[in-house]
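Peer 1: quick one, structure for this:
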Amino acid sequence: MLSELLDRLERLDHLIRHKSTGTPNQLAVRLNISERTLYGFLSEMRELGAPIKYSRSKQTYYYGTKGQFQLRFYEN
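Peer 2: Okay, the predicted model is just below:
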C-alpha cells in the first residue's frame, strides 16, 4: 500500500515537472484517485515546500521554480 502511494506521488511529480497534468479532474483520473485525494496530495506537497501552481490557460499544474519532489532513499 505504501509503495502504491509513493508511486502515485512520483508520477504526480513527473507530470507536474513536465507540465502535463491536465485539469484536476483529468489528473485524478490518470492517477486513479478522487479529486479530493488529489487536492490532499497537492496540499501536502505544498506544505513540504513544493511551489505548485496551476495555469488555467494551459490547464496544467507546474512548479513555480525548477526542481523536483523526491520521496525515496537513493544510495550514492
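Peer 1: CA only for contacts and neighbour counts going forward, please
Peer 2: Fine.
Peer 1: show me where the chain has its strands.
Peer 2: Assigned by DSSP state E, the strands in the chain fall at 52-55, 60-63.
Peer 1: hmm, who's touching the first one?
Peer 2: When contacts are taken as Cα atoms under 8 Å, 6 or more residues apart in numbering, the neighbours of strand 52-55 outside the stretch itself are L42, M45, R46, T60, Y61, Y62, Y63, G64.
Peer 1: next, the second sequence, to be compared with the first:
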Amino acid sequence: MEFKDKIELIKKFDYYVRNKSTGSPSNLAKKLGTSESTVFRIKDIIESMGGKLEYCSKVESYRYKKAGNLLLGFEESDH
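Peer 2: As a prediction, this is how the structure comes out:
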C-alpha cells in the first residue's frame, strides 16, 4: 500500500469516529476494506498523534475521549 493510500485510510477511520459510526472493529475493517489488525494499527497511529480513542459499547462505535481534529495533509500559506 502506498503512503497516500495509508493516509486516506486514516482519514476514513477518523471520519467514522467523528460520526460515531465505526461499529465494531470487524465492522470497521469491512467499511475500510482492510483487516481488523490494520484497524488496531490505525487506532495506535492516531493515539500516537494525541487522539485518544475509546470504544463505546452503547453506541457501538469508537469515539475520541476529547474533542479535536486530526490534521493530515498540506495547507498552503502566504509565507
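Peer 1: tm score of chain vs chain?
Peer 2: For this chain pair, the superposition-based TM-score is 0.91 by TM-score structural alignment, normalised by the length of structure 1; 76 aligned residues with a Cα RMSD of 1.0 Å.
Peer 1: picking that back up, which of the contacts of strand 52-55 of structure 1 has the most neighbours?
Peer 2: When neighbours are counted by other Cα atoms under 10 Å, Y61 leads those with 25 neighbours.
Peer 1: just give the nearest non-adjacent residue to it, would you?
Peer 2: Setting aside the residues directly before and after it, Y61 of structure 1 is nearest to Y54 in space (Cα to Cα, 6 or more residues apart in numbering), at 4.3 Å.
Peer 1: how much space between that neighbour and E75 of structure 1?
Peer 2: Separation of Y54 of structure 1 from E75 of structure 1 (Cα to Cα, to the nearest Å): 33 Å.
Peer 1: more neighbours, these two?
Peer 2: Y54 (18 against 4).
Peer 1: what number of residues are in the vicinity of L28 of structure 2?
Peer 2: Quick note: L28 of structure 2 (other Cα under 10 Å) scores 22 neighbours.
Peer 1: skip the chain neighbours and tell me the closest residue to it.
Peer 2: In space, and not counting its chain neighbours, L28 of structure 2 is closest to T22: 5.2 Å by Cα to Cα, 6+ apart.
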